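Peer 1: Need a 3D model of the sequence below.
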Amino acid sequence: MEQKSDKYILVVEDSQMFSRILKRSIESVEHFKVVIAESFAELKAILSENKYQFFAGLLDVNLPDAPNGEVIDYVLEHDITSVVFTGKLDENFRKKIYKRGIVDYVLKEGPSNVEYMVSLLKQLDRNQNLNVLVVDDSSSARSYIKHLLLIYQFNVYEASDGIEALSVLEANNIHLVLTDFYMPNMDGLELTKKIRTTYSSQEVAIIGMSVFGNNKLSAHFLKLGGSDFITKPFLEEEFFCRINQNMELLEHIRELKYLATKDHLTGLYNRRYLFEQGKALIDASHEKETSVAVALLDVDFFKHVNDEHGHDIGDKVLFKLGSILLNQFHAPHIVSRYGGEEFCLVLSDITEQESFDLLDGLRELIAEHCFTLDNGDILQMTVSIGVHTSRIDNLKDALKRADQGLYQAKHEGRNQVVLIK
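Peer 2: A predicted model of the protein is given here:
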């Protein structure tokens, strides 16, 4: 649940009604902020101020003082990723604007197109964290495709054949591979087979490209694990649509995996993940003959926070506690929200004394932390922790022992760690 910084969207539109609709829809996305220019003159004034670093621009091409799309070149000269919207669009104009390097065009036909523009901005935002590998033995083809991908805000890697591509994949977190079919050393079909031995279609999308595209070739590619196929030469519009569809599918899969394993409020793992992976971690400790510690952490007097300040403040306290835990513990340790204001930690390869020292340090860190409320007031919290560190045969029994330690910590005055062997 990372907090994103604001991203400014430039909207150039002379219709106040349409610009208000756009602004309301775009700013429904938490970190998007809209700046509106209603004329070419106002646009020039805004950009001359250098007050904003614009993430993207939505441009009407027919303004009273710029009726022939003059705004497009002007905004692109300021290195602002741009989407064009217009009431009508003929084929010649479509070709011209794509050659200028726009992301996309949208016709002003109804609410669905406003939704599309917002979706497009969200995709561009996501793309900044996505890595694409272009594999082609033609340097000019790679350069052209890279140019298109950079317009769409992707991070781009290159390889001249399948062998080089596998090295790039091993060294980097690649989300999408665009591969030509006919290459020396290792062609696109063989590369696809190699990739699928390591990465599933839910992890890496693969789009095949070929000048010699036909139904048999694309069907063979898809059977080998390809995600999509596109025939060269392609329209920029088709290229972007296919990439967007594949990236949206991967994003949807990631969201489903997140919802299946994470607690929606704190971003920590949920109980389901805890019991599945906690068992695996304990089993691994038996094989390696290493020690594991299982701890339960409970926020002291948390009911008072909800009663005195409201559940919204209580949720913010839990979110911050989750952030503290995420910062303090990393894999292979497991940190989860166990329920309500209670958290569970399964610590790997750790001695009894090390686990006590680590958890007592966490207790002190939380006790010293100042939770700032919406009205500026400062709230400080303490936690009680029970931890079990002796021979752990299964997670369920270890949690019962840790819960006994937590009960003892509460009974003996709270704000302490109690170790149960």
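Peer 1: Please make it C-alpha for all contacts and neighbour counts, starting now.
Peer 2: OK.
Peer 1: can you tell me how far the one residue sitting closest to the centre of the chain sits from Ser119?
Peer 2: Nearest to the mean C-alpha position of the chain, by C-alpha atoms, centre = their mean, lies Arg126 at 6.4 Å. Counting by C-alpha to C-alpha, to the nearest Å, the gap from Arg126 to Ser119 is 11 Å.
Peer 1: again, but for Gly386
Peer 2: Note on Gly386: its distance to Ser119, by C-alpha to C-alpha, is 46 Å.
Peer 1: Here is the second sequence; please produce its structure so I can put it next to the first one:
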Amino acid sequence: MKILIAEDDATSRLLFAATLRKLGHTVTAVENGRKAWEAWQKDEHFLLISDWMMPDVDGLQLCKMIRGEPNLRYTYIILLTALDSKGSFLEGMDAGADDFITKPFDEEQLATRLRVAERILGLHQKLHIQATHDHLTGVWNRAAIMGHLQKELERAAREGTCTSVIVADLDHFKRVNDTYGHPVGDEVLQEAARRMGLALRGYDRIGRYGGEEFLITASGCGWNEAMALAERICSSLSRQPVNSGAGQIPMTVSLGVAVGCGQGKDTGVLIAAADEALYRAKKSGRNRIELSNQTT
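Peer 2: The predicted model follows:
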């Protein structure tokens, strides 16, 4: 498990980090709440162990900052404290802490608390998948991919980089359902999602936008990179038929590509531009890629 430690006392910080690594965890240790906040924003840490009393940003403030972020991935927070009054523990819980460890800590007690954390985080992970993924294809659902795109556009606006969007629509999918039935259509959707996922880079994302339509986001992608990605997707679907319960079914896809390069944060504008390009791709014969006429 990836654990972030915020502890201003160097000896305690080193001891905690060494103990956690001995227990098999990956550890990032920082000396104050401000650096912990920065580390948490940059990388996924499923568990935070924070000292209560720290200069600048203390443990309570850090809890409130993390809980204030709109993030579906839950961070389990353990506060380190020498305080023993019930009022103090209640204050920590109200700030967003999940558990407490008193200093000096006992290694067996720490291991026990981590077992509880892992159990709860496992449950949160299951709920997270159910909340963010399409049950049929396993890719992100519409709400999740739209939320991810919004964050990527905001980041691109801050950093002056590009984010590309590809809208992919399976060609003649209604014909598959009408000819072979919806169970076979489901097989085609699942295989299409699998192949498109394999064509993506590690930091691209794909979501089911609706019916047989998929939305792909590609961070840091300009026109050339987005076009190359769309070509890989197009080729991955058309190169061989889908082996279904009704036999082999040919499959192709039409794609519309749009690129946002830091000028705006409106997901609707970017998707509308990709949709317009998709419409031209389908009107021009399908199984092809069209680029948007505008950069948002």
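Peer 1: Superposing both, give me the TM-score.
Peer 2: With the length set by TM-score structural alignment, normalised by the length of structure 2, the two chains reach a TM-score of 0.64; 281 aligned residues with a C-alpha RMSD of 5.1 Å.
Peer 1: Would you agree the residue nearest to the centre of structure 1 falls within a helix?
Peer 2: Yes - counting by DSSP: H, G, I helix; E, B strand; the rest coil, Arg126 of structure 1 falls inside a helix.
Peer 1: which one in structure 2 is aligned with it?
Peer 2: Residue pairing (TM-score structural alignment): Arg126 of structure 1 is not matched to any residue of structure 2.
Peer 1: same thing with Leu297 of structure 1?
Peer 2: Correspondence of Leu297 of structure 1 to structure 2, assessed by TM-score structural alignment: Ala168.
Peer 1: which residues in the stretch 1-150 of structure 2 form strands?
Peer 2: For the stretch 1-150 of structure 2, the strands defined by DSSP state E, counting those that start in this stretch occupy 2-6, 26-30, 47-51, 76-81, 99-102.
Peer 1: Adding distance to Phe214 of structure 2, write the ones you listed out as JSON lines.
Peer 2: Shown next, in JSON lines, are these (distance: least, C-alpha to C-alpha, whole Å):
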{"stretch": "strand 2-6", "distance to Phe214 of structure 2": "32"}
{"stretch": "strand 26-30", "distance to Phe214 of structure 2": "35"}
{"stretch": "strand 47-51", "distance to Phe214 of structure 2": "33"}
{"stretch": "strand 76-81", "distance to Phe214 of structure 2": "33"}
{"stretch": "strand 99-102", "distance to Phe214 of structure 2": "41"}
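Peer 1: what's the closest of these to Ala193 of structure 2?
Peer 2: Between Ala193 of structure 2 and the strands of the stretch 1-150 of structure 2, the tightest spacing by C-alpha to C-alpha is seen for strand 2-6, at 29.5 Å.
Peer 1: contacts for the closest one?
Peer 2: Residues outside strand 2-6 of structure 2 that contact it (C-alpha atoms under 8 Å, 6 or more residues apart in numbering) are 13, 16-17, 25-33, 35-36, 40, 44-51.
Peer 1: Next, the buried residues of the longest helix seen in structure 2.
Peer 2: Taking DSSP state H as the criterion, structure 2 has its longest helix at helix 107-132. Of the residues in helix 107-132 of structure 2, those with enough neighbours to count as buried (16 or more other C-alpha atoms under 10 Å) are Leu110, Leu114, Ala117, Leu121, His124, Ile129, Thr132.
Peer 1: show me what contacts the fifth one?
Peer 2: Pointing back at His124 of structure 2 there. If a contact means C-alpha under 8 Å, 6+ apart, then His124 of structure 2 has Arg73, Tyr74 as its contacts.
Peer 1: how much space between it and Thr132 of structure 2?
Peer 2: Using C-alpha to C-alpha, we find His124 of structure 2 at a distance of 12 Å from Thr132 of structure 2.
Peer 1: now do the third one
Peer 2: With distances taken as C-alpha to C-alpha, Ala117 of structure 2 is found 22 Å from Thr132 of structure 2.
Peer 1: can you check the first one too?
Peer 2: For Leu110 of structure 2, the distance to Thr132 of structure 2 (C-alpha to C-alpha) stands at 32 Å.
Peer 1: Determine the number of other residues adjacent to Gly202 of structure 2.
Peer 2: Counted by other C-alpha atoms under 10 Å, the residues lying close to Gly202 of structure 2 total 9.
Peer 1: same check, this time on Gly285 of structure 2
Peer 2: Counted with other C-alpha under 10 Å, residues neighbouring Gly285 of structure 2 total 10.
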